[in-house]
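**Q** Okay, sequence plus prediction incoming.
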Amino acid sequence: MSGKTYHFGTFVLDRIIYVVTFLVCALILILVISLDVGKVSTGNIIYMFILASFFSLLALVIDYLRQSSFLKQLNRMRQSAYGAELESVLALEEGATYEQNAFRYILESQYRLYMDKLNEQRLIVDGRNLFINQWVHQMKTPVSVIDLLVQQSDQMETVDETGRLLLSVQEENERLAHGLDMMLHQARLEKFEMDVQIKRLDVKELLRFVINGHKQALVRSSIFPQISGPNVYVETDEKWLIFVCSQLVSNAIKYSKIKPGSKKLYIDIEQTDGGYAIRITDEGIGIPEQDLPRIFDPYFTGENGRKTGESTGMGLYLTHEVCRRLGHPINVTSEQGIGTTFTIVFRNKSIHHFTNNK
């Protein structure tokens, strides 16, 4: 097939069934005339056959000329398929028949669909590369700091100095762990459906676990957490919900420790019209009003991210994406200089009131 050239003979061969049908019909017609009229001379039979064949051949030639332009275009595209540009399908001229135009439409539609998918993948790859570059840059900072602190350890003379040094090392190590966790969850999100296990969870117990995981960072930043509200169970994935809540608590710490003095972190479980909600409210620097519509966009760091220099713009994007896939809407309200509230909603179908029977 790869070496086949499209010409008039190929055109006729593609329509051989019509040619054979014509010949059979012509023979039957001649036979009927011979039987009905009587003896017909051989010359007249040959004459009628040649005349009918001529007009049939003429019809095939006309049809070929009518369609040849489109067919030749296809032939040229097929012969140069390995070297042709993808955009060449858009240069395909309009055909002469419905089938040719339908084929042209399908070809163009498939090309545009392919380009849309290709551009989508390019954006994903470009975004991932940007995230990795930012992530590597951020991971280099705590590594350098830890290396510097280790070099200073030889100069430590008192227990207090050693304690402060170890505390600094621990803080940088937490930054490393958080960055690695972010990278791990970003990779897992691509296979989200294969990494989900829905089960019944005690919301307060999960929130206490999250707070305990950030206990030292909260103490260092003079932030005092407070969990309140009824005890409820929800049907969701434990690992992913812990990631979401941890990310929100981590953000609260990051943008609250900038402010001097002691701060509160309120974590409330509240009843809503559609079920229950977790509200995480900090007393941090707040989010500028112009940044609010974009905080869930990938790689968006905003004004606060540029201030701290610790933001990759992926934390809240991953949080929003996980909540969307789990079916838990998330929204945010904020007032600059006052604080920020993130709300995760659990609808009635995923709620179970607390009982002693687990």
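**A** Perfect, I can see it now.

**Q** Every contact and neighbour count from this point should use C-alpha atoms.
**A** Noted.

**Q** Secondary structure element holding the residue lying closest to residue 227 once chain neighbours are set aside?
**A** Spatially, and ignoring its direct neighbours in sequence, residue 227 is nearest to residue 267 (4.7 Å; Cα to Cα, 6 or more residues apart in numbering). Per DSSP states H and E, residue 267 falls inside strand 263-272.

**Q** Okay, one more to line up with it:
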Amino acid sequence: MIRDYLIERRSWICLFFVIQILILFVSYLDSAIPLMPLFYIIFLSMLVFSMFLIFRYHKETRFYKSLAEWENNLDLTTIAEPESPFEKMVEQSIVNQSVLLKKEATENLLMLEQEKDELLAWIHEVKTPLTAMHLMIDRLDNEKTRAQLNHEWLRIHLLLDQQLHQRRIPFMENDLYIEETDLKTLLFKEIKMLQSWCMQKGLGFEVDLEVATVLTDAKWLAFMLRQLLTNAVKYSDSSDILIKSYHKNGRNVLDVTDFGRGIDPKDLSRIFDKGFTSTTSHLDQAATGMGLYLTSRIAKPLLITIAVDSRLGEGTTFTLTFPKRNEFVDIAGM
């Protein structure tokens, strides 16, 4: 700040030194003016000027120091009271801009909430004809056509489901209900939903549940499993998908293992990033890059740890480690 202040006042400082040099020059031209007293006067002038600069530095930089330390959070109470007319002009400009930004932020938030509500309403409206369409597909006689339509219907259903949960995630904590959840019931419901797709690809599931129940929110865990199972089916060819639960280090653990194409090692650190699909199959138009991102977002409030073990060309294992009961003491519903 001292350097900035000296740069700001450099014209005044230069003017002062020019005047002192001018006085010495006049004394040099006029021999009647004694030189030594002038040196004494210039020395005192420089001393007074230095003290004046120090005083003005503390007085003039107080307001600007508070601006430099301002957190830009539209809270103007932390800014020092302006004293000079120019400081008041700066403060008034900041106040006007803050009021405008607050107004725009409020309007944008209202528009965002309105768009979110409209999208949620649209998703719920679309579910009705989708359900009717599914019933109509089931009545088709042509088995091949029925399987193809079922697959496309499932893709639409899963994409809508992603959108629905994505809009609900910011308010997820208000919707949590932690309870003992039956894994078998939950898993078989999700597997049944993917049945037509699995039959089309010749896939099966091998389920080994040493742990029958886990402590979590059933609805949000179902969505997480839906994303993992969907990925497992999507990237598998003909091998069965293995699902098993067990105890490890005093915690309940659930593994979802496929024996598909696997994940490139250079992609492992990015698979939970929003919008990331793959570097090995970058032209895959069906991938949205949202499933694993949403899964990781949901895992945090549920205190579930997700680990990934994958080898390219050999398959992938997603491991969900559930929290202990005493870790849920701060979550409503326990």
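**A** Now that the structure is in, tell me what you want to look at. Since the model is a prediction, treat every value here as computed from it, not as a measurement.

**Q** Got a TM-score for the pair?
**A** Scored by TM-score structural alignment, normalised by the length of structure 2, the superposition of the two chains gives a TM-score of 0.59; 224 aligned residues with a Cα RMSD of 3.6 Å.

**Q** just to revisit the earlier point, what span of structure 2 is the strand holding residue 267 of structure 1 aligned with?
**A** Counting by TM-score structural alignment, strand 263-272 of structure 1 falls onto residues 239-248 of structure 2.

**Q** So what angle separates the directions of the helix or strand following the strand holding residue 267 of structure 1 and strand 263-272?
**A** Per DSSP H and E, the first helix or strand lying C-terminal to strand 263-272 of structure 1 is strand 275-282. On the basis of axes from the mean of the first three to the mean of the last three Cα atoms, to 10 degrees, strand 275-282 of structure 1 is oriented at 170 degrees to strand 263-272.

**Q** Name the surrounding residues that touch strand 275-282 of structure 1.
**A** 248-249, 252, 256, 263-271, 339-348, 351 (Cα atoms under 8 Å, 6 or more residues apart in numbering).

**Q** and those residues, which are buried?
**A** For the contacts of strand 275-282 of structure 1, a neighbour count by 16 or more other Cα atoms under 10 Å gives the buried set as 248-249, 252, 256, 263-270, 339-347, 351.

**Q** roughly how far out does the helix or strand containing residue 52 of structure 2 sit from the chain middle?
**A** Remark: residue 52 of structure 2 resides in helix 35-68, with elements defined by DSSP H and E. Computed by Cα atoms, centre = their mean, to the nearest Å, the separation of helix 35-68 of structure 2 from the middle of its chain amounts to 50 Å.

**Q** Now do the next helix or strand after it: which elements does it pack against?
**A** Downstream of helix 35-68 of structure 2, the next assigned helix or strand under DSSP H and E is helix 85-138. Here helix 85-138 of structure 2 touches helix 143-168, going by 3 or more Cα pairs under 8 Å, 6 or more residues apart in numbering; DSSP states H and E.

**Q** Tell me the residues of structure 1 aligned with the helix it packs on.
**A** Helix 143-168 of structure 2 corresponds to residues 163-188 in structure 1, going by TM-score structural alignment.

**Q** so how much does the matching stretch differ from structure 2 once superposed?
**A** Taken over the aligned residues, the distance from stretch 163-188 of structure 1 to structure 2 averages 1.0 Å (mean Cα distance after the TM-score superposition for structure 1).

**Q** List the buried residues of that stretch.
**A** Those buried within stretch 163-188 of structure 1 under the rule 16+ other Cα under 10 Å are 165-166, 168-169, 171-176, 178-179, 182-183, 185-186.

**Q** Tell me which two of the residues you listed sit farthest apart.
**A** Taking Cα to Cα, the two most distant members of these are 165 and 186; they sit 31.9 Å apart.

**Q** check contacts around the alignment partner in structure 1 of residue 226 of structure 2.
**A** Using TM-score structural alignment as the criterion, residue 226 of structure 2 maps onto residue 246 of structure 1. Taking Cα under 8 Å, 6+ apart as the criterion, residue 246 of structure 1 is in contact with 210, 211.

**Q** again, 6 Å this time
**A** residue 210 (Cα atoms under 6 Å, 6 or more residues apart in numbering).

**Q** same deal with residue 242 of structure 2?
**A** Applying Cα under 6 Å, 6+ apart to residue 242 of structure 2 gives the contacts 205, 206, 256, 257.

**Q** Also residue 246 of structure 2?
**A** Shown in contact with residue 246 of structure 2 (Cα under 6 Å, 6+ apart): 210, 211, 252, 253.

**Q** top of these by neighbour count?
**A** The most neighbours of any of the contacts of residue 246 of structure 2, using other Cα atoms under 10 Å, belong to residue 253, which has 22 neighbours.

**Q** Tell me how far that one lies from residue 295 of structure 2.
**A** 16 Å (Cα to Cα, to the nearest Å).

**Q** where exactly do the strands run in structure 1?
**A** Secondary structure of structure 1 (DSSP state E): strands at 198-202, 223-228, 232-237, 263-272, 275-282, 330-335, 339-347, 351-353.

**Q** want to try JSON lines for these, with distance to residue 137 of structure 1 as columns?
**A** Output for those, formatted as JSON lines (distance: least, Cα to Cα, whole Å):
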{"stretch": "strand 198-202", "distance to residue 137 of structure 1": "35"}
{"stretch": "strand 223-228", "distance to residue 137 of structure 1": "28"}
{"stretch": "strand 232-237", "distance to residue 137 of structure 1": "31"}
{"stretch": "strand 263-272", "distance to residue 137 of structure 1": "30"}
{"stretch": "strand 275-282", "distance to residue 137 of structure 1": "28"}
{"stretch": "strand 330-335", "distance to residue 137 of structure 1": "29"}
{"stretch": "strand 339-347", "distance to residue 137 of structure 1": "27"}
{"stretch": "strand 351-353", "distance to residue 137 of structure 1": "42"}
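
**Q** Among those, which comes closest to residue 149 of structure 1?
**A** Minimum separation from residue 149 of structure 1 across the strands of structure 1 (Cα to Cα) falls at strand 223-228, 25.5 Å.

**Q** re earlier: quick one: the strand holding residue 267 of structure 1 to structure 2 mean distance?
**A** Superposing on structure 2 and averaging over aligned pairs (mean Cα distance after the TM-score superposition for structure 1), strand 263-272 of structure 1 comes out at 0.8 Å.

**Q** what's the angle from that strand to strand 223-228?
**A** Using the same axes, to 10 degrees: strand 263-272 of structure 1 against strand 223-228 is 20 degrees.

**Q** how distant is strand 263-272 of structure 1 from the center of its chain?
**A** From the chain centre to the centre of strand 263-272 of structure 1 is a distance of 32 Å (Cα atoms, centre = their mean).
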